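Colleague: Just a sequence and a predicted model for now, questions to come.
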Amino acid sequence: MPNSKNVEMLAKVKESIDNSKGIFFIDYRGLTVKETQELRRKLTAAGAHMKVYKNNIVKIALEQAEMPVADVAGTVAYVFYENDPVAAAKVIKEESKALKKIEWLGAIADGQSLSADEAKAYAELPSRDELMAQLVYVIASPLSGIAQVCAGPARGLATVLDAIADQKNAA
């Protein structure tokens, strides 16, 4: 008979997996309570949440969800992201640089298991907002060029009329 606490934890892990699009695995050893709270706050603002569960219970939940099972051991924090993996990865990267206590262990994204280096690569990608801004720029650039070309003759006419008016006023 399994322990009732483990059964409850398994249900919570399953819920976290169901509500997320992927998971980052990080080693958070050495973080103080205050640093951990700050990391959790920043992750929440980025649309992710960090939980610490027993590794074997997470493995069982991943198997039951038919997701790849991550081979992690030791002190592991699971960062579940809801929408944008890049935003969560950037927060982990920034905090990792600042605190020098966080290590990437891997991730599960798009139904595939990723190594630590592959998980880190997400932090180098542009965020969803940056990609949207780039798309708007690419779409708007030709339109602004067309608008300038169309406005060119009218601008030229205005310049010529202004010059003629200046000549008449000078005479």
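Modeller: Received the coordinates, thanks. Treat the numbers as computed from the prediction; the structure is a model and nothing was measured.
Colleague: okay, CA-based contacts and neighbour counts for the rest of this
Modeller: Noted.
Colleague: Nearest residue to residue 82 in space, please, no chain neighbours.
Modeller: With sequence-adjacent residues excluded and distances taken as C-alpha to C-alpha, 6 or more residues apart in numbering, residue 82 is closest to residue 20, at 4.4 Å.
Colleague: Unless I misread the structure, that neighbour falls within a strand.
Modeller: No: Residue 20 sits outside any strand when classified using DSSP: H, G, I helix; E, B strand; the rest coil, being coil.
Colleague: Spell out which helix or strand contains residue 49, please.
Modeller: Using DSSP states H and E, residue 49 falls within strand 48-51.
Colleague: Tell me the first helix or strand C-terminal of that strand.
Modeller: Remark: after strand 48-51, the chain's next helix or strand is helix 55-64, criterion DSSP H and E.
Colleague: And that next one, what's buried?
Modeller: 55, 57, 58, 59, 61, 62 (16 or more other C-alpha atoms under 10 Å).
Colleague: just those residues now: which is nearest residue 152?
Modeller: Residue 152 lies nearest to residue 62 out of the buried residues of helix 55-64, by C-alpha to C-alpha, at 62.1 Å.
Colleague: putting a second one here so we can go through both:
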Amino acid sequence: MEATLFSSLPSSSSSQSYPFPLKSHFNNPFIIPVHTHSHLKSKPRTLTIRSAISRTKKEETVETVKQQLEDCYLLAGISYKGLTVKQFRQLRSQLPETTKLLVAKNNLVLKAIEGTKWEALKPCMKGMNAWLFVHSEEIPAALKPYRAFQKEKKLEENDFTGGVFEGKFYGPDEFKTLENLPTRAEIYAQFLGSLKGPASAVVGTIQAPARNLVMVLQAYVKKLEEEQGGSQ
């Protein structure tokens, strides 16, 4: 900042003053440079933009989870701590087309399942989870690829953390039940066998879990439709 100062020096012999200019160049430390002031103004705006982007991504994740839950038969958590990007790609390539693997934070998944039958998955909401969405009634076939991958890569620590099937929560120790569910073909064969056997066998089949009975009836109806279509 440039300032021009004027001063009058008194004279002992005369009252006349002699004005002369004095120039002093100095920087006022109390003046904030324009570029610094501009930078301070732009910072809050940058933070606002970043917050908006982060919020949008979270909303997109919640929406993706909700979409995956449509026509979903099983939702299971897998501990992915320590897994590499390469291993994730390998795992995804080995899964059936009806099974999707998604990495999402627990709080976002919890928000997506709130108020639905999938809320039973709450005990899984800790640690680092990848989420397996099974869009098929063939549950064992959907779980088998991960078990094989887990064994091949020696990933004992990366086990299922839990899952929900038909509104019921299955802990890590109960996954064998899901992995040993009968396939559609096995249920179909069981039902046909009971039709040829005594009445007690049919009753036993009908008293099976609701899911098994529904699958049996669907398979039987489908077979009848195929037979009728072939006879026309």
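Modeller: Arrived safely, thanks for sending. Given the structure is predicted, the values throughout are model-derived calculations rather than measurements.
Colleague: After superposing, what score do the chains get?
Modeller: After superposition, the two chains reach a TM-score of 0.69 (TM-score structural alignment, normalised by the length of structure 1), with 140 aligned residues with a C-alpha RMSD of 2.6 Å.
Colleague: still on that earlier bit, how much distance is there from the strand holding residue 49 of structure 1 to the middle of the chain?
Modeller: On the basis of C-alpha atoms, centre = their mean, to the nearest Å, strand 48-51 of structure 1 sits 13 Å off its chain's mean C-alpha point.
Colleague: Count residues in the vicinity of the residue nearest to residue 82 of structure 1, would you?
Modeller: 16 (other C-alpha atoms under 10 Å).
Colleague: same thing with residue 65 of structure 2?
Modeller: Neighbour count of residue 65 of structure 2, defined by other C-alpha under 10 Å: 21.
Colleague: Hmm, residue 114 and it touching each other?
Modeller: No: contact criterion C-alpha atoms under 8 Å: residue 65 of structure 2 and residue 114 do not qualify, at 11.5 Å.
Colleague: hey, where'd the strands end up in structure 2?
Modeller: Along structure 2, counting by DSSP state E, strands occupy 2-7, 20-25, 74-79, 99-103, 129-134, 160-165, 168-170.
Colleague: what's the mean deviation for the shortest one versus structure 1?
Modeller: For strand 168-170 of structure 2, the mean distance from the matching residues in structure 1 following superposition reads 1.2 Å, by mean C-alpha distance after the TM-score superposition for structure 1.
Colleague: Relative to structure 1, which residues correspond to that strand?
Modeller: Under TM-score structural alignment, the match for strand 168-170 of structure 2 in structure 1 covers residues 112-114.
Colleague: Pull the residues that contact that stretch.
Modeller: For stretch 112-114 of structure 1, contacts defined as C-alpha atoms under 8 Å, 6 or more residues apart in numbering pick out 67, 68, 69, 70, 106, 107, 108.
Colleague: now, which of these sits nearest residue 29 of structure 1?
Modeller: Distances from residue 29 of structure 1 to the contacts of stretch 112-114 of structure 1, taken as C-alpha to C-alpha, are shortest for residue 106 (15.6 Å).
Colleague: what's near enough to touch that closest one?
Modeller: Shown in contact with residue 106 of structure 1 (C-alpha under 8 Å, 6+ apart): 24, 25, 26, 70, 113, 114, 115, 116, 117, 118, 119.
Colleague: next one: residue 143 of structure 2
Modeller: Going by C-alpha under 8 Å, 6+ apart, residue 143 of structure 2 touches residue 179.
Colleague: Could you report the distance from the aligned partner of it in structure 1 to residue 51 of structure 1?
Modeller: Per TM-score structural alignment, the equivalent position to residue 143 of structure 2 in structure 1 is residue 89. In this view, residue 89 of structure 1 and residue 51 of structure 1 are 15 Å apart by C-alpha to C-alpha, to the nearest Å.
Colleague: biggest helix in structure 1 by residues?
Modeller: Scanning structure 1 for the longest helix, with DSSP state H as the assignment, gives helix 128-170.
Colleague: which one of the contacts of stretch 112-114 of structure 1 has the most neighbours?
Modeller: Among those, the one with the most neighbours (other C-alpha under 10 Å) is residue 107, at 26 neighbours.
Colleague: Would you confirm that it contacts residue 67?
Modeller: No: using C-alpha under 8 Å, residue 107 of structure 1 makes no contact with residue 67, being 11.5 Å away.
Colleague: Dump the strands of structure 2 into TSV; add distance to residue 34 of structure 2 as well.
Modeller: Putting these into TSV (distance: least, C-alpha to C-alpha, whole Å) gives the following:
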stretch	distance to residue 34 of structure 2
strand 2-7	17
strand 20-25	19
strand 74-79	52
strand 99-103	46
strand 129-134	49
strand 160-165	56
strand 168-170	62
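Colleague: Which of those strands sits closest to residue 58 of structure 2?
Modeller: Nearest to residue 58 of structure 2 among these is strand 99-103 (12.4 Å), distances taken as C-alpha to C-alpha.
Colleague: Can you list the buried residues in stretch 200-219 of structure 2?
Modeller: Of the residues in stretch 200-219 of structure 2, those buried (16+ other C-alpha under 10 Å) are 201, 202, 205, 206, 212, 213, 215, 216, 219.
Colleague: wait, stretch 148-165 of structure 2
Modeller: Residues of stretch 148-165 of structure 2 classed as buried under the neighbour-count rule (16+ other C-alpha under 10 Å) are 149, 150, 158, 160, 161, 162, 163, 164, 165.
Colleague: quick one: contacts for the residue lying closest to the third one once chain neighbours are set aside?
Modeller: Think residue 158 of structure 2. With sequence-adjacent residues excluded and distances taken as C-alpha to C-alpha, 6+ apart, residue 158 of structure 2 is closest to residue 79, at 4.8 Å. Shown in contact with residue 79 of structure 2 (C-alpha under 8 Å, 6+ apart): 127, 128, 129, 130, 157, 158, 159, 160, 161.
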